[in-house]
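My questions are about this predicted structure, shown below with the sequence.
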Amino acid sequence: MLLNIKQNEKLLLTIFLSLIFLALNSILCKAALVSNLIDAYSFTFFRIISAALTLILIYLYKNKKLVFNTKTNWLSSFMLFIYAICFSYSYLSIDAGFGTLLLFAIVQLVMVFASLFYKEKINIQKVIGIVLAIFGLIYLLYPTQSFEVSFYHAFLMIISGVAWAIYTIIGKKSINALANTMDNFIKATLFIVLFYFVFTIDNLHYSFNGVVLALISGSITSALGYVLWYEVLPKIQIITAGVIQLFVPILSIILSIIFLNETLTNTLLVSTVIIILGILITIFSKTK
């Protein structure tokens, strides 16, 4: 019993840290792109490259040798690349709140269908938790004033959400989080370079601060965060993985208040409580 408690505590800590890193990615991306410190392609390029290099160094330190398999992980690597590049470009011309809602709504939707496809057992308590968490997210991010949305950039965000959901689902089969994540980023590097030549990217611009933010996003919040996330995924249901990611927008907004001097509102406070309650109900529900 004591061992199970310690294992659960470790799992919860790993989940929390991985969500913090996912949220910090949003903050770093927002700070870099919205402030026009760097263009979307360059941010994604430096992010993926630095993550790959960081994971290679960590892997070499632990294993003393580098193993690269050309026959596996291509789909997960491509999904990682699609998620990152579409997210960066959509962020240029889409409202942050609406974009976050759209991204994680799509992630949740795809993962619900995936859990049904894989015939995971979902009890009524888990359903209540899912509905409550989604309601809290909608309450937080649903626009209260008239606004205009670029359907093109909204479509990019939808693609990004689908790609991240697939990347997460594939991670359920991971048996070595560090090796798999390193391999994914190495192969994603090939895709980001290929993207440059296929689409002949122009109007590139970057500043020192923009590159630093991209490097932090890659080497720390992406590299370490995704390893932790792949460590968590085999231990939880697909549906649970989808629900707990709804906590990321909350963390992002809280971190925006801390680091970007945004305002704490009653709406944020109420929705945070609702979403946390929904997540806790889902995580601690008992499957028969």
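Good, I have the coordinates. Numbers count the residues shown, from 1 in each chain.

use CA for all of it now, contacts and neighbours both
Will do.

Contacts for stretch 104-119, please.
With Cα atoms under 8 Å, 6 or more residues apart in numbering as the contact definition, stretch 104-119 has outside contacts at 134, 158, 161-162, 164-166, 169, 237-239, 242-243, 245-246.

Could you count how many residues lie near residue 129?
Each residue near residue 129 was counted by other Cα atoms under 10 Å, and the total is 25.

try this one next to it:
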Amino acid sequence: MRLLLLTGLAMLAFAANSLLNRLALAEAAIGPASFAAIRVGSGALVLLSLLCLRQGRWPDLPRPEPWSVLGLAAYMLGFSFAYVSMDAGLGALVLFGGVQLTMFLGAVIEGDRPAPRRWLGMALSMAGLAVLSLPGGELHIAPFALASMGLAALGWGIYSLRGRRAGDPLAATAWNFLYCLPLMLVVLPLWPDGTPASWAGIGLAVLSGAVTSGLGYALWYALLPALGASRGALAQLSVPVLALALAALLLGEAIGGLAVVSAAMILGGIALGLTGGTGRRG
């Protein structure tokens, strides 16, 4: 029960990220590159402060984990640029559909053999995502936004797969954010924002970075060893459902009939996959 509750808290943090990012960009309160940079910087500051408090000193600087840092950078940038023209709920659907595919394929390549019920759960959840792209459906996304969110999905999938090996979730997340920050700063002059950053936009970026990203990702890294790659991928498919509901409630985004059907199929797939066996390693 404790694992279930903590996983639900992490998923709520992930859904909140979609809302905070979309709210800031939709209101033209900040540009995507600045939002990503402030998000990563504030997350690094909070996590490293907690790390220093825990150890009573500034910790020794470890070697970076290149794949984790690159995965986090790809996610942060793709996520922000996609939400310039994508609704929060639909963006989360695209993101975590790609994440599920990345994590399942990564798990299989590494030798995991998910149980049959988990494969069926994945198939049902992915079918729920596909419902949105039916003719006359609700998935009307600009190609650049779709490509950006695809990059974010690949990055987050890699980051989550790497997280299963994190011996110290807080430290791993803190250092990943710190090493990711220079990559965010390089993007600012290469793709400058056309929107000046307002105090409201900066505040939303800090909230996303310090709380729903930094602390949320540290919690996620702590949960991943117990969840495993395939169950972790399935659990994350609850995020689009949460994001759709919260976006409708707080941002006034419309939820059509296909979105409701899609959400029901996704939740059904999660339930089916999470009640299956643990599978085995090859």
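Structure received. These numbers come from a predicted model, not from an experiment.

Superposed, what's their TM-score?
Scored by TM-score structural alignment, normalised by the length of the second structure, the superposition of the two chains gives a TM-score of 0.90; 279 aligned residues with a Cα RMSD of 2.3 Å.

one step back: which ones among the contacts of stretch 104-119 of the first structure map onto helices?
Counting by DSSP state H, the members of the contacts of stretch 104-119 of the first structure that fall within helices are 134, 158, 161-162, 164-166, 169, 238-239, 242-243.

how far away is the corresponding residue of the first structure for residue 25 of the second structure from residue 110 of the first structure?
In the first structure, the residue equivalent to residue 25 of the second structure is residue 33, according to TM-score structural alignment. Taking Cα to Cα, to the nearest Å as the measure, residue 33 of the first structure and residue 110 of the first structure are separated by 27 Å.

still on that earlier bit, now the buried members of the ones in helices among the contacts of stretch 104-119 of the first structure.
134, 158, 161-162, 164-166, 169, 238-239, 242-243 (16 or more other Cα atoms under 10 Å).

Tell me who's in contact with residue 45 of the second structure.
With contacts taken as Cα under 8 Å, 6+ apart, residue 45 of the second structure has the following neighbours: residue 210.

what's the counterpart of it in the first structure?
So residue 45 of the second structure corresponds to residue 53, using TM-score structural alignment.

is it true that its match lies in a helix?
Yes. Read with DSSP: H, G, I helix; E, B strand; the rest coil, residue 53 of the first structure is one of the residues of a helix.

Give the burial count for residue 4 of the second structure, as a bare number.
Using other Cα under 10 Å, residue 4 of the second structure has 12 other residues around it.

Helix or strand for it, just tell me which one.
Using DSSP states H and E, residue 4 of the second structure sits in helix 2-26.

Give me the mean deviation of that helix from the first structure.
Aligned to the first structure and superposed, helix 2-26 of the second structure gives a mean residue distance of 0.6 Å (mean Cα distance after the TM-score superposition for the first structure).

Of all the residues in that helix, which ones are buried?
Neighbour-count burial for helix 2-26 of the second structure, counted by 16+ other Cα under 10 Å, picks out 7-26.

likewise stretch 172-187 of the second structure?
Along stretch 172-187 of the second structure, these residues count as buried under the neighbour rule (16+ other Cα under 10 Å): 172-181, 183-185, 187.

of these, closest to residue 262 of the second structure?
Out of these, the one with the shortest distance to residue 262 of the second structure is residue 173. That distance is 32.2 Å, counting by Cα to Cα.

Return the residue of the first structure aligned against the closest one.
Aligned against the first structure by TM-score structural alignment, residue 173 of the second structure finds its counterpart in residue 181.

try residue 278 of the second structure
Alignment of residue 278 of the second structure against the first structure is given by TM-score structural alignment, with residue 287 as its counterpart.

Would you check that that match makes contact with residue 120?
No. Using Cα atoms under 8 Å, residue 287 of the first structure is not in contact with residue 120; the gap is 9.5 Å.
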